[in-house]
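Undergrad: Here you go, sequence then predicted model.
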Amino acid sequence: MMFHLNLFSKSSNFFWKALCYFSAEIVSPICIPDSEICFKCPEKEWPDEKNVNCIPKIYEFLSYDNDFLTLIFLFISMMLLAMTLLVLGTFIYYWETSVVRANNRTVSLILVISILLSLLCVFLFLGRPVDITCMLRQVSFGVFFSIAVSSVLAKTITVCIAFKVTKPGSYWRKLATVKVSNFLVLFCSSVQVLICVIWLSVSPPFQDYDMFSYPEKIIIQCNEGSVIGFYSMLGYMGFLAAVSFLLAFVVRTLPDSFNEAKYITFSMLVFCSVWIAMIPAYLSTRGKYMVAVEIFAILASSAGTITCIFFPKCYIMLFKPELNIRKEIYFRK
């Protein structure tokens, strides 16, 4: 009889240990050694390797302290900021020259400043997110990028009107003015501002804790609030970029003496390619890597725009001053 009881006791002990082992993968308990009792760890803790003690979960976000990815983004952002400031300083210094005047200098200045502000938005994506940074980073990024793309669209429309409508005294020729370009920038960017205001009013972004994607981690992230608002903001920005690309592509065969449309085509091609590739990558990642994908898209599209549109002009102003005269700009073949 004692043999049967001991056998039952051993079987029971084995059963409870097996139950603890398999339940560790499901409910994250700890099991007291040589006992039939298991306890579930608190929500913010996780069992150790032996399933004996509860240890705190790791908080995951793009930290300034010990995250190598954050340092990489900081370095790239600072380099692009320095490059954009150099372009801005060059344009201001050569403000009265033919290259700057021939390329709608007011809209070009707005474009450079908006790209500069978009690069500064990267710093809102780094560090531990809180409610205020969650609201500011998406809205500021969307508004500043929309101003940049609206400026590109205004430059594109101006080029189309100036070089496709050749009839003297035409009504369309009268629209190729600085006031019309400024109005286009203001109107197109105001639509994005309206979208963002409605988004913040209905369901703004907020700080959120994801405790389920990884059992051993707590992801501190920004919940976008209204998904419709977030994708409406991205969709409108993509719409502006697509229209700019199509218009610039149509007039890409302008004379080499004024190939602004070619530069806009290349810049918008880079811009659209980056953000189209970003969407599936953004949706398939979690945690800090999701934020990293968006930061990479901001940096890559900003670098592509500033490089394709402004580097050729800066090259002429800095290294080919003999070409920076009215005769060369308009009559060079």
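TA: Done, it's in.
Undergrad: C-alpha only now, for contacts and for neighbours.
TA: Will do.
Undergrad: Tell me which other helices or strands the host helix or strand of residue 149 touches.
TA: Per DSSP states H and E, residue 149 falls inside helix 131-164. Under the contact criterion of 3 or more C-alpha pairs under 8 Å, 6 or more residues apart in numbering; DSSP states H and E, helix 131-164 touches helix 105-120, helix 122-125, helix 178-202, strand 206-210, strand 217-223, helix 227-250, helix 260-283.
Undergrad: ok, 6 Å please
TA: In terms of contacts (3 or more C-alpha pairs under 6 Å, 6 or more residues apart in numbering; DSSP states H and E), helix 131-164 is packed against helix 105-120, helix 178-202, strand 206-210, helix 227-250.
Undergrad: Pick the most buried one from the ones you listed.
TA: Among the helices and strands packed on helix 131-164, ranked by average contacts under mean count of other C-alpha atoms under 10 Å, first place goes to helix 105-120 (a mean of 21).
Undergrad: which strands and helices sit next to it?
TA: Partner elements for helix 105-120 (3+ C-alpha pairs under 6 Å, 6+ apart): helix 131-164.
Undergrad: Can you list the buried residues in the helix it packs on?
TA: Using 16 or more other C-alpha atoms under 10 Å as the test for burial, helix 131-164 gives 133-162.
Undergrad: The helix holding residue 149 vs helix 178-202, what angle?
TA: Angle, helix 131-164 to helix 178-202, by axes from the mean of the first three to the mean of the last three C-alpha atoms, to 10 degrees: 150 degrees.
Undergrad: distance between helix 131-164 and the chain's centre?
TA: Relative to its chain's centre, helix 131-164 lies at 13 Å (C-alpha atoms, centre = their mean, to the nearest Å).
Undergrad: can you check stretch 306-321 too?
TA: 26 Å.
Undergrad: Give me the residues contacting that stretch.
TA: 263, 267 (C-alpha atoms under 6 Å, 6 or more residues apart in numbering).
Undergrad: quick one: buried residues of it?
TA: Going by 16+ other C-alpha under 10 Å, stretch 306-321 has these buried residues: 306-310, 313-314, 317.
Undergrad: Next up, a structure to set beside the first:
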Amino acid sequence: MDNTDAITSYFDFNTLLNGSKCLKCPEDKWPDSRKEECLSKLIQFLSYEETLGSALACISVLFCLLTFSVFCLFIIKRKTPIVKANNRELSYLLLISLMFGFMCSLAFIGRPNRIMCMIRQVMFAVIFSLCVSTILAKTITVVMIFSATNPDSKLKKLVGLRIPIYIVPVCTMVQIILCIVWLTTDAPFAEFNMAAEIGIIVIECNEGSRVLFACVLGYMGLLASVSLFVAFLARKLPDTFNETKFITFSMLVFASVWVTFIPAYLSTKGKQTVAVEIFAILSSSAGCLFCIFSPKCYTILLHPEMNTRQYITGRNARNRGIQ
């Protein structure tokens, strides 16, 4: 008998003598430091009880309240020129969609389950499609208004068709159809990720069909790209309140956030992945809110003399005199 056989026989003898047996721990458990028993692995998800989850939740609620304050301000000042400019109904709809956008980030906090995984992904996709399609409708409204004043414009014939009214429901309905197909074929579900971190079980949402998930995100990217392109082309139109310039800035912020989100999302693990997605939702929504509405709120609250028909008429007259 060589040395290897002797050592093996020795351990076999001690195993029989002590009445113990070496067993492999299940995947959801972890051996203790003495290798004597199996302990349950820690379960990890982004919760409201921890600092990161509670901080993101507070930021979401604060931004939602801020958006609601702007909405109330626009309702109160609804008869003023700055609110009437560029379709005030679209401004109301955009503010409401931004409020829901801030609140939908709360669905990403807490223990995931199958229902919540489906709700939060679909809610995020539909709300942001509604938001971006509303911005696109606002941009096209500006273009059509100024084309109506130009007798040589080919777009003048389209003014009577009221195209911006149909942009929002049609663009949003396309995203809803994509989400329905996604949910009926291969819906998102909660899964236990045991490979993300050693000794920790991460409960996370699996997207299900990655192809349909990519289609949903790609459609939002398409809407944002079209909005940015139209706003960029119309940025030099003589708009009194620089609406198209503000929309261009907001779409640049929106696109920048989601472009940088992709590598950050792919490089993080565990609950940090969810935190990155929440941060992208909050920052892109806040970018749209501040870029589009903060200049208007500044004028309404601090320079009310600029929010009058006489001021706008006089400014337009001066502009025509300069030209």
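TA: Everything's here; your move. What you are looking at is a predicted structure, and each value in this text was computed from that prediction instead of being measured.
Undergrad: who wins for proximity to residue 15 of the first structure among the helices and strands packed on helix 131-164 of the first structure?
TA: With respect to residue 15 of the first structure, and counting by C-alpha to C-alpha, the nearest of these is strand 206-210 at 33.6 Å.
Undergrad: With the second structure overlaid, report how far that closest one is off on average.
TA: Its aligned residues in the second structure lie a mean 1.2 Å from strand 206-210 of the first structure after superposition (mean C-alpha distance after the TM-score superposition for the first structure).
Undergrad: who's in contact with that strand?
TA: 130-131, 134, 218-223.
Undergrad: any idea which of the residues you listed is closest to residue 192 of the first structure?
TA: Checking these against residue 192 of the first structure with C-alpha to C-alpha, the nearest one is residue 134 at 17.8 Å.
Undergrad: quick one: the helix holding residue 149 of the first structure to the second structure mean distance?
TA: Relative to the second structure, helix 131-164 of the first structure is 1.0 Å off (mean C-alpha distance after the TM-score superposition for the first structure).
Undergrad: Taking strand 206-210 as reference, get the angle to that helix.
TA: Counting by the same axes, to 10 degrees, helix 131-164 of the first structure lies at 110 degrees to strand 206-210.
Undergrad: Which parts of the stretch 1-150 of the first structure are helices?
TA: Secondary structure of the stretch 1-150 of the first structure (DSSP state H, counting those that start in this stretch): helices located at 2-23, 68-93, 98-102, 105-120, 122-125, 131-164.
Undergrad: so which of the ones you listed gets nearest residue 275 of the first structure?
TA: helix 131-164 (12.1 Å).
Undergrad: The closest one to helix 260-283, inter-axis angle?
TA: Per the same axes, to 10 degrees, the angle that helix 131-164 of the first structure makes with helix 260-283 is 150 degrees.
Undergrad: Now do the contacts for the counterpart of residue 101 of the second structure in the first structure.
TA: Under the alignment defined by TM-score structural alignment, residue 101 of the second structure is paired with residue 118 of the first structure. Going by C-alpha under 6 Å, 6+ apart, residue 118 of the first structure touches 141, 144.
Undergrad: Kindly name the residues of the first structure that line up with stretch 245-262 of the second structure.
TA: Counting by TM-score structural alignment, stretch 245-262 of the second structure corresponds to 262-279 in the first structure.
Undergrad: Adding distance to residue 263 of the first structure, write the contacts of strand 206-210 of the first structure out as CSV.
TA: What follows is the contacts of strand 206-210 of the first structure, written out as CSV (distance: C-alpha to C-alpha, whole Å):
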residue, distance to residue 263 of the first structure
130, 39
131, 39
134, 34
218, 45
219, 41
220, 40
221, 37
222, 36
223, 37
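Undergrad: Which single one of those is nearest to residue 197 of the first structure?
TA: Of the contacts of strand 206-210 of the first structure, the one sitting nearest to residue 197 of the first structure (C-alpha to C-alpha) turns out to be residue 134, at 14.5 Å.
Undergrad: The second structure: which residue goes with that closest one?
TA: By TM-score structural alignment, residue 134 of the first structure lines up with residue 117.
Undergrad: who's in contact with its match?
TA: 188-189, 205.
Undergrad: can you count the residues close to residue 303 of the first structure?
TA: 21 (other C-alpha atoms under 10 Å).
Undergrad: secondary structure element for the aligned partner of it in the second structure?
TA: Using TM-score structural alignment, the equivalent of residue 303 of the first structure in the second structure is residue 286. According to DSSP H and E, residue 286 of the second structure maps onto helix 271-302.
Undergrad: Pull the distance from the helix or strand just after that helix to the chain's centre.
TA: Proceeding N to C from helix 271-302 of the second structure, the next assigned helix or strand is helix 309-322, under DSSP H and E. Relative to its chain's centre, helix 309-322 of the second structure lies at 40 Å (C-alpha atoms, centre = their mean).
Undergrad: Please identify the buried residues of stretch 12-21 of the first structure?
TA: 16-17, 20-21.
Undergrad: So the residue nearest the centre of the second structure versus residue 125 of the second structure, what's the distance?
TA: Centroid-nearest residue in the second structure: residue 281, 3.2 Å away (criterion: C-alpha atoms, centre = their mean). From residue 281 of the second structure over to residue 125 of the second structure the distance is 11 Å, taken as C-alpha to C-alpha, to the nearest Å.
Undergrad: quick one: what's aligned to residue 237 of the first structure in the second structure?
TA: In the second structure, residue 237 of the first structure lines up with residue 220, judged by TM-score structural alignment.
Undergrad: I'd like to check which residues are in contact with its match.
TA: residue 129.
Undergrad: any idea how far it lies from residue 213 of the second structure?
TA: For residue 220 of the second structure, the distance to residue 213 of the second structure equals 11 Å [C-alpha to C-alpha].
Undergrad: got the end-to-end distance for stretch 74-85 of the second structure?
TA: Start-to-end, stretch 74-85 of the second structure (C-alpha to C-alpha) is 12 Å.
Undergrad: Kindly name the residues of the first structure that line up with it.
TA: By TM-score structural alignment, stretch 74-85 of the second structure lines up with residues 91-102 in the first structure.
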